[in-house]
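>>> Below: sequence and its predicted model.
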Amino acid sequence: MTVQRCGWAENDAQMRAYHDEEWGVPVRDSRALWEKLMLDGFQAGLAWITILRKRDAFREMFEGFDPEIVARFGEAEVVRLLGDARIIRSRAKIEATIGNARAYLTMRDAGEDFSAFVWGMAGGKPIIGDGVTLPAKTPLSEEISAALKKRGFKFVGPVIVYAWMQATGIVDDHAAGCFRRTG
């Protein structure tokens, strides 16, 4: 029996595993949501497979994406990260990740849970796509993007936010007929 999955995941074993085990699975953990948003920010202008292949190195270099640690990064850490070819060496993206850790902690310290914030904007449950179209952005991704930017986040434009919403199961955009589709 052949498993039917989204077409983008068919031609690469690592992408198939990502699709089958992670993409579109609802994530409710605030730190995990933040990590994925940071990785999607690094993806800007690149293919997801590039980030996926470098994800372990990103996790190592960014101390497991612990916002408490990343928020304390300074110029020495930026230089260290810029010198490591295992990750995307973009000063703007690295500095945005550090700033985003600080914004995340500011939200937390103000009593605003990152997961509750995002899922609340989405209505608390996954939004089921039509199974045919894959929009680049939606009014909700524009709204979440604006809310994040208002809180000091960077590299969180509506296209990045929508890709993140798909990856973290805020939106189920699995293709019609895909074995992972829930709606």
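Yep, that arrived. Numbering: from 1, shown residues only.
>>> From now on I want contacts and neighbour counts done on CA atoms only, so please keep to that.
OK.
>>> Counting by contacts, list what the lengthiest helix in the chain packs against.
Across the chain, the longest stretch assigned as helix under DSSP state H is helix 91-109. Secondary-structure packing of helix 91-109 (3 or more Cα pairs under 8 Å, 6 or more residues apart in numbering; DSSP states H and E): helix 30-43, helix 67-70, helix 75-82, helix 114-121.
>>> how about the last one: buried residues?
If you call a residue buried by 16 or more other Cα atoms under 10 Å, then helix 114-121 has these buried ones: 114-115, 117-119, 121.
>>> Serialize those to CSV and add fields for distance to Thr106.
What follows is the buried residues of helix 114-121, written out as CSV (distance: Cα to Cα, whole Å):
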residue, distance to Thr106
Phe114, 10
Ser115, 14
Phe117, 13
Val118, 15
Trp119, 18
Met121, 19
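>>> Any idea how many residues pack against Ser141?
Per other Cα atoms under 10 Å, the neighbour tally for Ser141 reads 23.
>>> take a look at this one as well, against the first:
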Amino acid sequence: EELTGRGLVRVEQGRGSFVAEEVVEYPLGSRTRFSEIIRAQSREPSGRIIRIAEIPAEGRVAELLKLRRGRAVVVAERLGFANGRAILLGMHHFPAHRFARIAALLADNPSISAALAASGVPDYRRQITRITARMPSPEEAELLGQARTRPLLLAEAVNTDPEGVPVDVTFTRYAAGRTQLVVEGA
């Protein structure tokens, strides 16, 4: 009970007691930047691109990017690490007509901010974030190094350039046991 109170042990009803994982506080605000957030907590950020593809924009992606359905988008799936532990899996969608070089840029350096800067968008702002939760797929659990019985926190975000034009729609899956989302200014 004392260890639980100090945050060193977590108790899951029907499963038992477990050593608590170190949790990364992940603030969501108008300037959400992965590397800055991780470094601010004295941790080492890193990332790895899982896949890059060009696909037609459909449904929610087309709507949020303000594109006609079927227009090409570049999808980049990126795994983000803090001190070598996976904490998030993001699926970024960029309008292909505006960011023709982004796939090559991300293949060289997995930093989204660096790729956008090299593509003529040195600064961007988060327009909106929607947060939900669900259980992970087997692939998500494996990539994030967590049990399928542990939920994911999901964030749907739209990032815009200084003129308010959408540059990125991201669906991020956070390892809930290792990440605490902090909504700033709410």
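Arrived safely. Everything numeric in this text was worked out from a predicted model, so none of it was measured.
>>> Drop the TM-score for these two in here.
The TM-score (TM-score structural alignment, normalised by the length of the first structure) is 0.31; 103 aligned residues with a Cα RMSD of 5.5 Å.
>>> Closest to Val171 of the first structure out of the buried residues of helix 114-121 of the first structure?
Closest approach between the buried residues of helix 114-121 of the first structure and Val171 of the first structure, by Cα to Cα: Trp119, at 10.4 Å.
>>> roughly how far apart are that closest one and Ile144 of the first structure?
10 Å (Cα to Cα, to the nearest Å).
>>> is it true that Leu82 of the first structure touches Lys93?
No - checked against Cα atoms under 8 Å, the pair Leu82 of the first structure and Lys93 is beyond contact range at 10.3 Å.
>>> how about the longest helix of the first structure: buried residues?
Result for helix 91-109 of the first structure [16+ other Cα under 10 Å]: buried residues 93-105, 107.
>>> What is the burial count for Leu78 of the first structure?
Careful, residue 78 of the first structure is Val and not Leu. Look at Val78 of the first structure: counted by other Cα under 10 Å, it has 16 neighbours.
>>> leaving aside the residues next to it on the chain, what's closest to it?
Ile94 (6.8 Å; Cα to Cα, 6 or more residues apart in numbering).
>>> So that neighbour sits against Val79, correct?
No - assessed by Cα under 8 Å, Ile94 of the first structure is found out of contact with Val79, at 9.8 Å.
>>> quick one, what contacts Thr4 of the second structure?
By Cα atoms under 8 Å, 6 or more residues apart in numbering, the contact set of Thr4 of the second structure is 10-11.
>>> In a helix, it, correct?
Yes - if the criterion is DSSP: H, G, I helix; E, B strand; the rest coil, then Thr4 of the second structure is within a helix.
>>> Isn't Met121 of the first structure up against Glu142?
No - using Cα under 8 Å, Met121 of the first structure makes no contact with Glu142, being 11.3 Å away.
>>> now do the same end-to-end measure for stretch 107-115 of the second structure.
Using Cα to Cα, the two ends of stretch 107-115 of the second structure sit 10 Å apart.
>>> Strands along the second structure, start to end?
Along the second structure, counting by DSSP state E, strands occupy 9-12, 16-19, 24-28, 45-56, 72-82, 85-95, 125-134, 152-160, 166-175, 179-183.
>>> Would you mark the buried spots in the longest one?
What it means is strand 45-56 of the second structure. So, applying 16+ other Cα under 10 Å, buried residues of strand 45-56 of the second structure: 45-49, 52, 54, 56.
>>> quick check: angle from it to strand 72-82?
160 degrees (axes from the mean of the first three to the mean of the last three Cα atoms, to 10 degrees).
>>> What helices and strands are in contact with strand 45-56 of the second structure?
Packing partners of strand 45-56 of the second structure (3+ Cα pairs under 8 Å, 6+ apart): helix 34-39, strand 72-82, helix 102-108.
>>> one more time with 6 Å, if that's ok
Judged by 3 or more Cα pairs under 6 Å, 6 or more residues apart in numbering; DSSP states H and E, the packing partners of strand 45-56 of the second structure are strand 72-82.
>>> And the contacts of the strand it packs on?
43-57, 86-96 (Cα atoms under 6 Å, 6 or more residues apart in numbering).
>>> Apply 8 Å and report the result again.
So strand 72-82 of the second structure is contacted by 34, 38, 43-57, 86-97, 102-103, 110, 143-144 (Cα under 8 Å, 6+ apart).
>>> how big is the angle separating that strand from strand 166-175?
Using the same axes, to 10 degrees, strand 72-82 of the second structure lies at 40 degrees relative to strand 166-175.
>>> Fine by me, thanks again.
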